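**Student:** mind looking at a prediction? Sequence and model below.
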Amino acid sequence: MDFDWRLVVVLGPLLIAAGWAGFNIFAAALGQVQSFLNKNT
């Protein structure tokens, strides 16, 4: 059974981009939650 490297070539950049976007969104969301919690104390 041969491994098809075209799958990695196509999906690799998409997964990297999705991970980077998720990381940035998570960081912004975490900052907003911390700001909200600090306002209410």
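**Tutor:** Yep, that arrived.
**Student:** switch to C-alpha atoms for all contacts and neighbour counts from now on
**Tutor:** Will do.
**Student:** what about residue 37, distance to residue 30?
**Tutor:** Residue 37 sits at a distance of 11 Å from residue 30 (criterion: CA to CA, to the nearest Å).
**Student:** so what touches stretch 25-41?
**Tutor:** Applying CA atoms under 8 Å, 6 or more residues apart in numbering, stretch 25-41 has no contact partners.
**Student:** also this one, for the comparison:
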Amino acid sequence: MDIDFRIALVLGPLAVAAGWAGFNIFRAALQQVQLFMDKEG
């Protein structure tokens, strides 16, 4: 069974980009939640 590394070559950078975008969105969302909690308290 041969593995086609072209799939990994294409999907690898896409996975890294999606992970980086998700990390940035999560960080911004966490900051928004912290601001909301600070204003409530």
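**Tutor:** Right, received. Where do you want to start? Nothing here was measured: the structure is a model prediction, and the numbers come from that model.
**Student:** just give the TM-score of the two.
**Tutor:** In this superposition the chains share a TM-score of 0.97, using TM-score structural alignment, normalised by the length of structure 1; 41 aligned residues with a CA RMSD of 0.3 Å.
**Student:** could you pull out the helices for structure 1?
**Tutor:** 5-39 (DSSP state H).
**Student:** report the central residue of it.
**Tutor:** residue 22 (2.1 Å; CA atoms, centre = their mean).
**Student:** and that one, what does it touch?
**Tutor:** Counted by CA under 8 Å, 6+ apart, residue 22 of structure 1 has zero contacts.
**Student:** how close does residue 8 of structure 1 sit to residue 33 of structure 1?
**Tutor:** For residue 8 of structure 1, the distance to residue 33 of structure 1 - CA to CA - is 36 Å.
**Student:** do the same with residue 17 of structure 1
**Tutor:** 24 Å.
**Student:** same question, residue 25 of structure 1
**Tutor:** As for residue 25 of structure 1, its distance to residue 33 of structure 1 is 12 Å (criterion: CA to CA).
**Student:** centre of the chain to stretch 8-27 of structure 2, how far?
**Tutor:** Averaged C-alpha coordinates place stretch 8-27 of structure 2 at 6 Å from its chain's average position (CA atoms, centre = their mean, to the nearest Å).
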